[in-house]
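In: After the sequence you'll find the predicted model.
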Amino acid sequence: MTSPTNIPRPQVTWASNIEGNQSYYYNNKAAFYLNDVVDIIGGLKISAGLSYTIAQDYFHYNTSNDIKYSNSQNGVAFRVGPIYYLTPDWTVYSSYATTFVPQNYPHSEDGVTVYPAKPLQGNQIEVGTKYAVTNQASITAALYQLTETNVLVTSSDPILAAQGVMEQIGEARSRGLELDFAYRPLPGWDITASYAYTSAKVISDTNIANLNHQFANVPYNAGSIWSTYEFQDGFLKGFGVGAGLHAQSSSPIATNSIYRLPAWAEVNALLYYKYDGWRFSANITNLFNTRYYQSSTGFNNVFVGQPLTVAFRIQKQF
């Protein structure tokens, strides 16, 4: 179950506005969650959840007009759906959920007037199944449709987009398939793999340039495979190694753009040692230092993927 409260420290973010001046905003957010699973009869259960989000932000647009605003966004979201155990190893489920996500990013439709974005709202329908093939292997599959309003996208005007201006679309719909596979062939050896197909498009908007285009930075196909092995005995007991691959197809640089970021793949690795509640690890990102373009925020703002990086961690479990 998610923690009942989540009250982060206020965030202060600095950014450049469309005139090259600085702007900043403060954001406070609190969220409360309730979740439960109720046994009904036989193998039937009902899962339900409720959340309430409170957000307050203050924005100062430091230009000659000295634009300031404060904005409050409070809302409720819920989730409900049945879970049915066909057998102890085979489960099917469905769910209906609503979405409420405050958005504190200031946006403009004309590059001059700045005002707060409306909260992201929507609903999702999902059906899925999980099957334990053996005690060591399982497969999960899910189909979903997510419909949202007030989604922030890069401005459809290339000039405004280059200046970082955003706009909110009328309605967007994501449909997709998700597959997950987990397998433990030997004690200490784990293999996981996943695949996702996502069709995310604008289906209703006053700006016809946005209609029926795949969302920026959303590939149709993405997948990963990861494997770890931890030595179980001998002088290497506690040592572990892991490696994996993430790959995805090309994606649009903007929602209404014909230009695309190329497909890319990245290899990651892991080394660790566990002893007496301690864990020492080295996480290696982009093992072969592959250069790729990960995402874009507009027609001329493209971000290169993370280069070869090694992060060392020391953890103690009490």
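Out: Perfect, thanks for sending it.

In: can we go C-alpha only for contacts and neighbour counts from here?
Out: Fine.

In: So which residues of the stretch 201-318 of the chain form strands?
Out: Taking DSSP state E, counting those that start in this stretch as the criterion, the stretch 201-318 of the chain carries its strands at 221-230, 239-248, 251-252, 260-261, 264-275, 278-285, 293-296, 302-304, 309-316.

In: Please compare the first structure with the one that follows:
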Amino acid sequence: MRSTSILLAGISCLATVPAYAEEVDDAEITVTGIRQAYRGDFDQKEIPQAIATIDAKQLEDNNILRLTDALDLNASVARQNTLGGLWDAFAIRGFAGDENLPSGYLVNGFNGGRGFGGQRDVAGIESIEVLKGPAAALLGRGEPGGTINIVTKQPVYGNSFGSAALQYGSFDRLRAEADANVAIGQKLSVRLVGYAEGAESFRDTIESNRRGFLPSVGLRLGDQTRLTYDLEWTRVAVPFDRGIVVLNNNLTTVPRSRYLGEPGDGDHVARAEGHQLRLQHDFNDKWSVQLGVSHRDTLLTGQSSDAELVRSRQKLFADSQSLSRQRRSRVYDSEHFVLRGEVSGEFALGGMRHRILFGADYDKFENDQDFRRFRPPAVSGNPSDLAANIINIQNPVYGRFPLPTPAPLTNRVDIQKSTGFYLQDQINLTDRLQVRIGARYDDFQLQTNNRITTVQSERKASRLSPQAGLVFEASDAMSLYAVYGEGFRANIGTDAAGRIFDPETSQSIEAGTKLSLLDGKLTGTFSLYEMTKSNVLATDTANPGFLVTVGKARSRGAEMDIAGQITSTLSLLFSYAYTDAESRSLILDPNFSFQIRPGDPLINIPKHSLNVQLTQEFTLGSMNGQIGAGVQHVGKRSGETGTTFKLPSHNLVRLFGQFELTEGVELFGEVRNLFNAHWYANSYASLWVQPGTPRAASIGVRSRF
């Protein structure tokens, strides 16, 4: 009998593994897994950290197309303000990042989410890992609540295969996508992934166009050495949309379909071009080295007409129908370069097993923003509708006035350079007890050049962030863990006077248990945590493009994640989070001059979130299929900092399924928001509220070859 050798190094039990497969002969296959950065060689139950994985099958089953929608499957992640739908923004365990930048995330271990390339499509994604809690001793620059790591689809050696799909959905959404792996011999393989999508919207006058090409090339330089190159090329064109207005807490002030911008502003266009080159060499089955470089350029351009938020300039508060609007122009350009290397391995010392990670990374992020604005005059001066750029919210007439010309407001470039070194050792003290100790040293430099004021600023800082954890394997089915960690993140940007802020620091503690049930087919994690962070920043509304400090914040809560097979044909995905996130400082809100007090909730963070999903596979004749249903609950949450305005709770039900028509061809479909609930995705203020999509359905056909 011939043997099959499998090595799943670094990501076992965490995700669908993107692997290189080489056919040695007609009976023996060797599979070498790709080690994930910052991870090492650990089983899920050995890691003192809560980790949830959303794999490619779950994305496909639910027909999920955007990263934001995928993250809804995990209750620990809450939606945040998305800049009119132009970038991804989320909070993990109650903490979000910089309001003026997209939420950061990792792509194959490289910082990759900070630019302006639009909301990320899930095409080309193998899995999404929600790495929760105090991992700052390795990751260093992320939020203390956690980090998202996107694992992309990789080339597979020795086997050619692929799939193509075409679907049509509500609001005339038409989408085509393809994924083809082409093996060129046993040492070279190319993975080609692409998509194109055009759609209207439930929002009046809004249409979007998206397309992307995400190829990768794998080259086997030897039995133990692999070189991988990934390209990201995407374009998104969609009008800027601040959502609806809400007066006197009445969420039916206007229909959820009503667009209050100007179609004449045209589209905002977001472009991204990224490159990754990664080299992995396995010295043996214990030691490995990874080297990599990443470079990503993004550009966001466009104009928009947005509701004025300052009460003294907003006529709507006087007559309940005339919305005064700003007009804004954006040219946001970013360049992000990352260089990293890591060695992982193990050895025995003093009768104890040591598993080591040590490495270094360099990160340069250049953020160039040219922001222009027209602002309506004060209501006290009784300006004309033309002067205030008015639109009637009950009877909007688009193009009523010539579009105002925005004047220069912010023209600044920020250049952030960061260098980090990290070391982690996980020691088996006994067969059942492990201790993890680690630390990361970060050194950063921030330079800003304000081209309007000619003020140039520079700031340097450094910090050592420690981490320590324990893992106790109580039984084969249960392990207990506890961990403490500190974090450090440079605050990019300045205040209106050009002063650079102190870095953001954090302290986190977490404890929990991990379960493996039904012979490992069903796994779960229960965790408790508390985190605090200092030097938190917020947008300075009086001076757009600038920031002000809002002091300290704290988040604490409890979570439970369960996933896997209940039976051979019935699978479960369960995620619940209780999150108590609040301000810990007494400050005057920088945006609207409201008083913020200790205990005030953080914006867009529900206390209770839940996602439950069941999927049943079946056979009809000789053909296979599956059907599934899920429900998402998001609790009531703050919709505006420093006021009593709340977004109501909502419950969304979805149905999905697929059926094999013939061998290699399947029909799939889904219905979202089955009961057509009125819900709200996020809010920045009562005049900038994003309504959620009403009931929507799609149907498509997929061919596998």
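Out: Received the coordinates, thanks. Values in this document were obtained by computation on a predicted structure and should not be read as measured data.

In: looking at the strands of the stretch 201-318 of structure 1, which is buried most?
Out: Highest mean neighbour count among these (mean count of other Cα atoms under 10 Å): strand 251-252, with a mean of 24.

In: Which strands and helices lie in contact with it?
Out: Counting contacts by 3 or more Cα pairs under 8 Å, 6 or more residues apart in numbering; DSSP states H and E, strand 251-252 of structure 1 is packed against strand 260-261.

In: Need the strands of the stretch 201-318 of structure 1 in a markdown table (columns: distance to G122 of structure 1).
Out: Shown next, in a markdown table, are the strands of the stretch 201-318 of structure 1 (distance: least, Cα to Cα, whole Å):
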| stretch | distance to G122 of structure 1 |
| --- | --- |
| strand 221-230 | 23 |
| strand 239-248 | 26 |
| strand 251-252 | 23 |
| strand 260-261 | 27 |
| strand 264-275 | 31 |
| strand 278-285 | 34 |
| strand 293-296 | 24 |
| strand 302-304 | 29 |
| strand 309-316 | 37 |
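
In: got a list of what A31 of structure 1 touches?
Out: P4, T5, N6, I7, S51, Y52, T53, I54 (Cα atoms under 8 Å, 6 or more residues apart in numbering).

In: same check, this time on S506 of structure 2
Out: Counting by Cα under 8 Å, 6+ apart, S506 of structure 2 makes contact with P144, E486, G487, F488, M531, T532, K533, S534.

In: Which of the residues you listed are still contacts in structure 1?
Out: Mapping these onto structure 1 (both residues aligned by TM-score structural alignment, their matches' Cα atoms under 8 Å) leaves E486, G487, F488, M531, T532, K533, S534 still in contact.

In: how many neighbours does the alignment partner in structure 1 of the fifth one have?
Out: The one in question is T532 of structure 2. For T532 of structure 2, the aligned position in structure 1 is T147, judged by TM-score structural alignment. T147 of structure 1 has 20 neighbouring residues, counting by other Cα atoms under 10 Å.

In: Helix, strand or coil: sort out T147 of structure 1 for me.
Out: State at T147 of structure 1, reduced to three classes by DSSP: H, G, I helix; E, B strand; the rest coil: strand.

In: secondary structure element for the closest residue in space to it that isn't next to it in sequence?
Out: Distances taken as Cα to Cα, 6 or more residues apart in numbering place R173 nearest to T147 of structure 1, at 4.4 Å, with adjacent residues excluded. R173 of structure 1 belongs to strand 171-186 when assigned by DSSP states H and E.

In: post-alignment, that strand versus structure 2, mean distance?
Out: Once superposed with structure 2, the aligned residues differ from strand 171-186 of structure 1 by a mean of 1.9 Å; criterion: mean Cα distance after the TM-score superposition for structure 1.

In: Report the inter-axis angle for that strand versus strand 221-230.
Out: Calculated by axes from the mean of the first three to the mean of the last three Cα atoms, to 10 degrees, strand 171-186 of structure 1 forms an angle of 30 degrees with strand 221-230.

In: And strand 171-186 of structure 1, what does it pack against?
Out: With contacts defined as 3+ Cα pairs under 8 Å, 6+ apart, strand 171-186 of structure 1 has these neighbours: strand 137-149, strand 189-204.

In: In CSV: these, plus distance to R313 of structure 1.
Out: Below are these laid out as CSV (distance: least, Cα to Cα, whole Å):
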stretch, distance to R313 of structure 1
strand 137-149, 30
strand 189-204, 21
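
In: what's the counterpart of G635 of structure 2 in structure 1?
Out: Using TM-score structural alignment, the partner of G635 of structure 2 in structure 1 is S249.

In: Quick one: residues contacting the spatially closest residue to its match that is not a sequence neighbour.
Out: Nearest residue to S249 of structure 1, sequence neighbours excluded (Cα to Cα, 6+ apart): A263, at 4.3 Å. Residues near A263 of structure 1 by Cα under 8 Å, 6+ apart: A247, Q248, S249, S250, S251.

In: Which of the residues you listed are conserved in structure 2?
Out: Contacts conserved in structure 2 for the contacts of A263 of structure 1, using both residues aligned by TM-score structural alignment, their matches' Cα under 8 Å: A247, Q248, S249, S250, S251.

In: S224 of structure 1 pairs with which position in structure 2?
Out: Using TM-score structural alignment as the criterion, S224 of structure 1 maps onto N611 of structure 2.

In: Check the contact between that match and S575; I expect there is one.
Out: Yes - between N611 of structure 2 and S575 there is a contact under Cα atoms under 8 Å: 5.1 Å.

In: give me the number of residues near V153 of structure 1?
Out: Residues lying near V153 of structure 1 (other Cα under 10 Å) number 21.

In: Can you name the residues that contact it?
Out: If you count contacts by Cα under 8 Å, 6+ apart, V153 of structure 1 has them with M166, E167, Q168, I169, A216, A254, T255.

In: how much does the helix or strand hosting it stray from structure 2?
Out: Per DSSP H and E, V153 of structure 1 falls inside strand 152-154. With mean Cα distance after the TM-score superposition for structure 1, strand 152-154 of structure 1 departs from structure 2 by a mean of 5.1 Å once superposed.

In: Not counting its own residues, what contacts the following helix or strand past that strand?
Out: Following strand 152-154 of structure 1 in sequence order, the next helix or strand is helix 158-162 (DSSP H and E). Outside helix 158-162 of structure 1, the residues that touch it by Cα under 8 Å, 6+ apart are I18, G111, T154, S155, G298, F299, N300, N301.
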